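Chemist: From the sequence below, what's the structure:
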Amino acid sequence: MTAHVLDVRDGAACTALVDSLVAEHGPPLWVVASAGIVEPGFFLEQDAAATLAQMEINFLGTTNLVRAAAPSMVAAGRGHIAMVASAAGLFGVAGYAGYCASKFAVRGFAEALRIELAAAGVSVTVSVPPDTDTPQLAYERPLRPAAIAPFAGSGRSLPPQVVAAHLVRTAERGGFLSAPTAQLAAIARMQGLASGIFARVQMRLLRRSKP
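Modeler: Model (predicted):
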């Protein structure tokens, strides 16, 4: 196993690293985009830099990694792309406007990309976990606005191993949305019904357009 330090905001650096790994090991079978930060605070009370940082790392960082890795996967005709969004990518949470925006963006990106890559044999799965026991959660909790803390912290947090295992199981069976609790799964099903229908219609249109 090897590890590399990378700033996912740097698209050129993402491409250079992925290209070197592909040259050494071949196209990846799995790509997991999970880099993310959260800066709680009411939108009008926060500096604009907090919103920008969350969008750059959470959303654009995800697109930078996928843009670097996907071409070799498409050329190989196989692979899984997994992205980590959040329960806050399913519904808005006061005090988390920038974070919600970035995670909604990840989910929307994943929904569109799974349509575009389906015919190439590359599947896309997105995780929408609740609070997960990580150093990021430990940083976030004391910064939550007191007025919203009873809602934002109402559910139990999950071990990262549980979230990761659910994501892998979902991807391996060809699922799109990985919601690792019963409550989130119910919310996701309600929201996903329409998007699933729209996705199938678009996939058929793309298949018909192939020469």
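Chemist: Please make it C-alpha for all contacts and neighbour counts, starting now.
Modeler: Noted.
Chemist: those strands in this structure, which residues are they?
Modeler: Along the chain, counting by DSSP state E, strands occupy 30-33, 80-84, 123-127, 177-178.
Chemist: Check which helices and strands the second one sits against.
Modeler: When contacts are defined as 3 or more Cα pairs under 8 Å, 6 or more residues apart in numbering; DSSP states H and E, strand 80-84 packs onto strand 30-33, helix 97-117, strand 123-127, helix 160-172.
Chemist: L205 is nearest to which of these?
Modeler: Smallest distance to L205 across the helices and strands packed on strand 80-84 (Cα to Cα): 10.3 Å, for helix 97-117.
Chemist: which parts of that closest one are buried?
Modeler: Within helix 97-117, the residues that qualify as buried are 97-107, 109-111, 113-117, counting by 16 or more other Cα atoms under 10 Å.
Chemist: Next, the angle from it to strand 80-84.
Modeler: Relative orientation of helix 97-117 versus strand 80-84 (axes from the mean of the first three to the mean of the last three Cα atoms, to 10 degrees): 170 degrees.
Chemist: ok, the nearest residue to T170 once chain neighbours are set aside to K103 distance?
Modeler: Counting by Cα to Cα, 6 or more residues apart in numbering, T170 lies nearest to S178, which is 5.9 Å off, once chain neighbours are set aside. Look at S178 and K103: by Cα to Cα, to the nearest Å, they are 14 Å apart.
Chemist: and what of A138?
Modeler: From A138 across to K103, the span is 19 Å (Cα to Cα).
Chemist: what's the answer for M73, then?
Modeler: For M73, the distance to K103 - Cα to Cα - is 24 Å.
Chemist: Also A171?
Modeler: Remark: distance between A171 and K103 (Cα to Cα) = 19 Å.
Chemist: list the helices and strands the helix ranked longest in the chain packs on?
Modeler: Identified as the longest helix of the chain according to DSSP state H is helix 182-209. Packing partners of helix 182-209 (3+ Cα pairs under 8 Å, 6+ apart): helix 97-117.
Chemist: this one as well, want them side by side:
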Amino acid sequence: MYDSVIQDLIDELGRLPGIGPKSAQRIAFHLLDADPEDVRRFASVLTEVKATVHFCATCGNVTVDPECRICADPRRDATVLCVVEESKDVVAIERTREFRGRYHVLGGAISPIAGIGPDQLRIKELLGRLQDGVVTEVIIATDPNLEGEATATYLIRMLSTLGVAVSKLASGLPVGGDLEYADELTLGRAFEGRTSIPQAAAPG
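Modeler: All right, here's what the predicted structure looks like:
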């Protein structure tokens, strides 16, 4: 419909999550109308982000340093670990100011339809962080949807024999939603009312 380079821009924008064809077209024409210096600055930021941002060596959160600011903060409670799917969930939980422990980012959720199993997530790294006995509670804070619940069930089964307390965020979060979109009050109350998961008996 448009000249090739314009259509290429619209197509690339349309590949972004949550951006449909009409939104992609609107953004493309906004960029065409924008000041060239603004566009150069935008392109420079994109290039810098890809060149400098990586995953924290400890928790998997996004950072520009070897460790993210939360893992590097000695004031955080190292005995409590909150397991989330994505880095955006860390931001959502931090906004509540209810949690002072540390995080573990899985990098997604179990989804057989999408071909994502436990081996594609940072579950081995999570188990490795529990080996030294410092962590005494693991809070599972996966999204309240089908994939998140499947991931939570898998983690509960894995963790219930390791001698750590396992809890899950309380109900009140909208089923089928994402933590990212939960308001601070709802998410804060979910932390306060999290439910403990009974530990399974150690295999004889």
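Chemist: tm score of chain vs chain?
Modeler: Between these two chains, after superposing, the TM-score reads 0.39 (TM-score structural alignment, normalised by the length of structure 2); 121 aligned residues with a Cα RMSD of 4.6 Å.
Chemist: sorry, back to before: now the longest helix of structure 1 against helix 97-117, angle please.
Modeler: 40 degrees.
Chemist: Quick check: what element follows the strand or helix carrying V91 of structure 2 along the chain?
Modeler: Using DSSP states H and E, V91 of structure 2 sits in helix 87-96. Where DSSP H and E defines the elements, the next helix or strand beyond helix 87-96 of structure 2 is strand 101-105.
Chemist: Which neighbouring elements make contact with that next one?
Modeler: Going by 3+ Cα pairs under 8 Å, 6+ apart, strand 101-105 of structure 2 lies up against strand 77-84.
Chemist: quick one: the residue nearest to I6 of structure 2 when sequence neighbours are not counted and V80 of structure 2, what's the gap?
Modeler: Sequence neighbours aside, A28 is the residue nearest to I6 of structure 2 in space, at 7.6 Å (criterion: Cα to Cα, 6+ apart). Separation of A28 of structure 2 from V80 of structure 2 (Cα to Cα) stands at 45 Å.
Chemist: same thing with A43 of structure 2?
Modeler: Remark: distance between A43 of structure 2 and V80 of structure 2 (Cα to Cα) = 39 Å.
Chemist: What's the end-to-end length of stretch 125-137 of structure 2?
Modeler: Stretch 125-137 of structure 2 has an end-to-end distance of 16 Å (criterion: Cα to Cα).
Chemist: rewinding a little: more neighbours: which of A43 and V80 of structure 2?
Modeler: Neighbours per residue (other Cα atoms under 10 Å) separate A43 of structure 2 from V80, with V80 holding more: 21 against 12.
Chemist: Hmm, I140 and that one touching each other?
Modeler: No - assessed by Cα atoms under 8 Å, V80 of structure 2 is found out of contact with I140, at 10.8 Å.
Chemist: Give me the neighbour count for H54 of structure 2.
Modeler: 17.
Chemist: correct me, but it touches T63?
Modeler: Yes - assessed by Cα under 8 Å, H54 of structure 2 is found in contact with T63 at 5.7 Å.
Chemist: so what's I139 of structure 2 up against?
Modeler: Shown in contact with I139 of structure 2 (Cα atoms under 8 Å, 6 or more residues apart in numbering): 80-83, 166-169.
Chemist: 10 Å instead?
Modeler: For I139 of structure 2, the contact set (Cα atoms under 10 Å, 6 or more residues apart in numbering) comprises 80-84, 101, 103-104, 152, 156, 165-169, 191, 194-197.
Chemist: and G128 of structure 2, how many neighbours does it have?
Modeler: A count of neighbours around G128 of structure 2, defined by other Cα under 10 Å, yields 9.
Chemist: before we move on, what about V45 of structure 2?
Modeler: Neighbouring residues of V45 of structure 2 were enumerated by other Cα under 10 Å; the total is 12.
Chemist: Quick check: which element contains it?
Modeler: Counting by DSSP H and E, V45 of structure 2 is found in helix 36-52.
Chemist: Reformat the strands of structure 1 as a markdown table; add mean neighbour count and distance to A23 of structure 1.
Modeler: Shown next, in a markdown table, are the strands of structure 1 (neighbours: other Cα atoms under 10 Å; distance: least, Cα to Cα, whole Å):
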| stretch | mean neighbour count | distance to A23 of structure 1 |
| --- | --- | --- |
| strand 30-33 | 18 | 16 |
| strand 80-84 | 25 | 19 |
| strand 123-127 | 26 | 22 |
| strand 177-178 | 26 | 31 |
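Chemist: Nearest to R189 of structure 1, out of those?
Modeler: That would be strand 177-178 among those, by Cα to Cα, at 9.0 Å.
Chemist: Quick check: which helices or strands does that closest one pack against?
Modeler: With contacts taken as 3 or more Cα pairs under 10 Å, 6 or more residues apart in numbering; DSSP states H and E, strand 177-178 of structure 1 sits against strand 80-84, helix 97-117, strand 123-127, helix 160-172, helix 182-209.
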